[in-house]
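>>> quick one: sequence plus predicted model below, questions after.
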Amino acid sequence: MRFLLSFFTALSLSTAAVAEPIKHTDLNPAFIDLHFGTLAGVGWYTNEPGGVVEAAAKAEGKVGDFAINLTSTSGFSRGQLACYQGDDDTLYPVVIKDVKADQVVVDRPLPRAMPAGAKLYNFYRDDAHGNQFGFACVVDDALRQLAERPMLRRAAQYKSASGWEVINGARSVPAPTAGYGDVGGHSEDGVGIAVHAGNAGAGVASKPVVSLYENMVTNVVINPGKQAGKQAAILDIVVTEIRPTGETIEAARTQVTRDDTIASVDIPYTIVAGSKIRVKVTVPTSGGAVFYPGSITHYHALSPVEDINRGKHVILGDSWSTPGAGIHKRLKERLDKAVVISKGIPGNRTDQMVARFFKDVANEKPDYVWIIGSTNDYYQGTSNQVFQFQITYLLDYIRSIGAKPIIFNPTVGAIAPLTGGNQLFNSRSFALNTLYVPAVSFLRSPLLQVKQQ
């Protein structure tokens, strides 16, 4: 009798401990820009040592600095993707642009201070994988993106040259797409262009497009290139609203600073529904400048950012999400109030993830499902169309079980991988052509207050 009482007491306690599923107000997918955002379009370089390279900062790196003073620069090289420890104990991606005896110069002003003694790490373990710190950086940057970006639906997209026209005396020429800094891909992805601007205010403008929605986020992928006499190039990006009345106003403005590497820039704003929107990218000062504008994507902002440090999370992926390591390990550390399970299988393509979804994911009854997959698809020659089908299946499956999708766009393929041919164009093609969030319907969303920049 005592045994039965203990058994039923334990059963009731364990039942009470099971958290109720989160009742989402919507199942709009959250999108993480891994390819152009975290990775800045940079893959593995053949002169990289692989494994883990680390060095400590000899002095504090302040916000806005480009130089990091290190105890050693052995193993670091120009063009290499790296990540540094910020004073908030999270990792921030940078691209190394110059290496000296005890200093590296990076492609962007440090977004967060780097304390003395904090570490700089290389990102890639080999041609297709980050190392443990690279994977941790992916998670840290993903959580920063999720904390800032609302849920989206894609309203319109223009790829590379198709979306831009030169203004104020600038001129454009076709740009070769042979390196990590180029924003184009295969010919069907949109040919890249180089914009030469000599006067302040010269640059490019997008073709006006009508927006049926008030609350928007426009994403611009761009390489600011080089500007004469400057450590890094600076570009002004302005979104102009042309209202049905003919009135023209500035809806949003921001700046991007990079030294010849790709940036993915989100610009949130609110307009009058039915207005036309136009994006201008210009140089703020006179002098020789060359920059490379990429895709423009206009999104309809659907719902605000939500707290995801709760509920049950399942990661479905490949070797980037191997259980107990890399991305899974870091996500468990960062989402300390949630349950995080990984169903990553090394070598998996997205079609294999689709095939095992209901067995491996649905049975866990998750509140959130993270999808990270693409590397094995482009290495094994999956076409854009087939890859899109698999992503669509996964998004539909996740929402069918009442969970919210959180999805990464592709990794960056190596130009000269250890095995196989040039994989950059294949990965870039996935990034430019795959619809990771739904296209808009012709319905108006509730007004979403988006902070303007």
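Structure received.

>>> can we go C-alpha only for contacts and neighbour counts from here?
Fine.

>>> for L395, which three-state class applies?
Following DSSP: H, G, I helix; E, B strand; the rest coil, L395 is assigned to helix.

>>> that one - nearest residue in space that isn't next to it in sequence?
Nearest residue to L395 in three dimensions, chain neighbours excluded: P405, at 6.4 Å (CA to CA, 6 or more residues apart in numbering).

>>> quick one: that neighbour and P29 touch, right?
Yes - if you go by CA atoms under 8 Å, P405 and P29 touch, sitting 4.7 Å apart.

>>> who does the longest strand along the chain touch, helix- and strand-wise?
The residue-count maximum for a strand in the chain (DSSP state E) belongs to strand 289-303. In terms of contacts (3 or more CA pairs under 8 Å, 6 or more residues apart in numbering; DSSP states H and E), strand 289-303 is packed against strand 151-158, strand 193-197, strand 215-227.

>>> before we go on, here's another structure to hold up against the first:
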Amino acid sequence: MQPIQFFAARAEDGALLPNAYVDVFVHGSQARAVLFSNSAGTVPLENPFQADANGRVFFYSSTDRIDIRISRYGYVAPMLLDISTVDVATAVEQVRGEIDQLLVQMKAEFDQLLLDAGYESVFLAYAAGAVVERPRQLVQRSGELFRVKDQNELPLTLTGAWATDEPKLMPVGDASLRQGLASLDGTSLIREPDGATLKTGMAAIRAAINRLQAGSATSQNNINQRVDMHYGVLRGVGFVGGESGGLVSTVTTAAVSADRFLPVANTASFLVGQLIVYQGANGEYYSGVVQSKDANTLSLDSKIEQPVSVGSVVSNFYSDVAHPNENGFKAIADFALRNLRKKTERVIAWAPSDGYTTQLAVTIGGVNSPEYENPGSNARPALGITAGANLAGVVTLPFDIAGGNYVARVTLTPALSGSIDPAVAASIAIRETVAGVGSPTIAAATVTGVRPTCVEIAFCKRPNSTVQVVITGASSGHQIALSKIEIVRVNSSVRSLDKGVHVWLGDSWFPMITRLQERLPNATFINAGVGGNRSDQLRDRFAADVAPYKPVCVWAVAGTNDIAQSVDPEVYAYNMAIVSSMISEVGADGIFFNVSVGAKAHPTLGDLLTRSRNYADKVAYLSESADRKVGFASRVHIPIALSVPAGATRRVGVLPGTTTLGATINKLYVIGQSGSTTGNIRFGFGGSAGAAISEDLQSVALSTSIRQNIAVTKSTVAERFMLVEVENPSGAAIDIVGFVIVTWTPL
């Protein structure tokens, strides 16, 4: 089953329908389809059910073809008809299986046809002394087939002299028939039971295959996928001092359907702040961080991801300071398979230094302490956000990307320790602006916890619009640490992993293969893991250890030893990029796990946490979208709609990256809402996306005319951000609207 997910919205204007009712029917009927909330089909979902508070609809169905009806408050959207729940790879395999069966049947029918017509499949070669014994026995000479004319002459012994034997034999025309069957139109000579020719049937089959292939035209191979091991299943937490190591487990004493509390038989072996593993009711393994405990309850820092049955296993995660235990490896493998559903390409990579604006009362600072709760490091500090009120926070500058389906991946710690109850959620929203006019939030999520996490939010962006990501707190004093934001384009569905040859290329974390093989029984796994390997060693042995197997998939894991041996993050990134290229060259898909979480206080190496954070932030692993071209001109559209206080200057845009060259403003139109031309548009360059223009400042006055082709000069070759601002020199606030279109060359 493939997941069915979308946002419920009005057909007329695209307005989202939060909490809308969703009815799912067997296609072409009023019978309700069977629904599930998980891919294994073990957790039933009511039908009808409600979309979530953001209008998001998500379910699985064992019914191959379904119709969907959306309704809310008396409004009923047009029916969504004939939706397939079968993934393309499975559908193609089904059709191929049907074709194979049909061909076997056709061959049997054809053989019977020949027998009924008096043909035999084994021919007697014409030669002196050959004996023809049966009336229908065929003699082959020079490609032609013959039969004895007079059955009274049987058995007939051939002399080998054609002049003597020919009068006793008659041609049966098989060569002519075979030539006809071998021609381009040969399939028209064979008819099926319903009277249709084989040619007609094969044309219909090819058409069906073409439709399936057309539907999967975006299912490109050789696009890297990243498993966010560092902030995902490891939750940014490494080995905690005082852990016992090995495998220490207990069991749950009651079933839990939600919340963050696990009732267990004994908590003595667990520590506050420790990463643990619990088994869900679906049989899969999940991770969590202990926030607090009493004698028989482990309180996690965030809600459980899956209901837990009574008697389920709960254990520690790490076997030692550098390796998971058996259950830890299971949790990583299960996390990977849950998240490897769509192929994506990175379009935007945002860091706090790329600029932002604030919303309501908020205090901003840097978070660079080497603590597990910090998603950044001293080299790449996280943005510390302290809300002064509900929904106070930060807003990224506008991102101008093509219309389509995207996922925003936001890496943050939702609540820094002690600032607020860990059950209180931080909010993340995607805001869209079209033609300078802000629209309601188009996607949103809330997240809790006091450890780093990566939150994924799917959204659909309209053409000719910009989007911003908004991160806010729940109340005054709520502290959030924001590390980075990636926006990735949803490219296609991941082809079925449960087949073909998979090579595990990595270090000593190869015990994960055992769980992957359990979950993917039809795939063949080759263990090319070598304990102690660094990224350069993976690169150097690829040709010998991977390429000969001609894999369909390569699982790449490295970094633990690079971190321990102080390999520069740039060198690590280079090595993994080479590995990525090699994977593409052999025609395989690459699945990359980002680095493990280094121990905060390694017994011999000290602080490995900071190094691991630098690796996790530095290396993307994902394929870069063609939209992010290096060295090619790119056009950016920046809508403008803001209020500028008296005597103030406000940022209206920053180009999404740095450049060493000048730019061209293709079109510029900025004016006060009442037609006022008081004020100036300023543009130039700066060393930080969040700072003021510091180099090559230029300024033009507001105007009722559209200005075109303004050269933005740059006096140095230093790498800088291009910035655009509105200046209000007057003594009263002004409301500004308009747009600017810029052509520039990103690095």
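Everything's here; your move. Since the structure is predicted, the reported quantities are computational estimates derived from the model, not experimental observations.

>>> hmm, back to that, any idea how far the residue nearest to L395 of the first structure is from L146 of the first structure?
In this view, P405 of the first structure and L146 of the first structure are 12 Å apart by CA to CA, to the nearest Å.

>>> so which of these two has more stuff around it?
It is P405, of P405 of the first structure and L146, that has more neighbours when counted by other CA atoms under 10 Å, with 25 against 18.

>>> quickly note the distance from the aligned residue in the second structure for the more buried one to K499 of the second structure.
Matched to the second structure by TM-score structural alignment, P405 of the first structure sits across from G590. Distance of G590 of the second structure to K499 of the second structure, given as CA to CA: 15 Å.

>>> quick one: the helices in the stretch 401-550 of the second structure?
With helices called from DSSP state H, counting those that start in this stretch, the stretch 401-550 of the second structure shows them at 512-519, 535-540, 542-545.

>>> beyond the helix or strand containing the residue nearest to L395 of the first structure, next helix or strand please.
Per DSSP states H and E: P405 of the first structure is located in strand 404-408. Per DSSP H and E, the first helix or strand lying C-terminal to strand 404-408 of the first structure is helix 424-433.

>>> can you tell me what part of the second structure that next one aligns to?
In the comparison with the second structure, helix 424-433 of the first structure aligns to the range 609-618 (TM-score structural alignment).

>>> now do that stretch: everything it contacts.
The contact list for stretch 609-618 of the second structure, computed with CA atoms under 8 Å, 6 or more residues apart in numbering, reads 230, 238, 370-372, 375-380, 484, 559, 563, 566, 569-570, 572-573, 594-601.

>>> right, and the secondary structure at the aligned partner of E165 of the first structure in the second structure would be what?
Using TM-score structural alignment, the partner of E165 of the first structure in the second structure is T357. Recorded secondary structure, T357 of the second structure: strand (three-state DSSP).

>>> work out for me the element the closest residue to T357 of the second structure other than its chain neighbours sits within.
In space, and not counting its chain neighbours, T357 of the second structure is closest to V395: 5.2 Å by CA to CA, 6+ apart. Per DSSP H and E, V395 of the second structure falls inside strand 393-396.

>>> what's the matching range in the first structure for that strand?
Here strand 393-396 of the second structure aligns to the first structure at residues 203-206, judged by TM-score structural alignment.

>>> and that stretch, how far from the second structure on average?
Plainly put, stretch 203-206 of the first structure ends up 1.3 Å away from its match in the second structure on average once the two are laid over each other (mean CA distance after the TM-score superposition for the first structure).

>>> that stretch: how far from the chain's middle?
23 Å (CA atoms, centre = their mean, to the nearest Å).

>>> list the buried residues for that stretch?
For stretch 203-206 of the first structure, a neighbour-count test (16 or more other CA atoms under 10 Å) marks G203, V204, A205, S206 as buried.

>>> great, nothing more from me.
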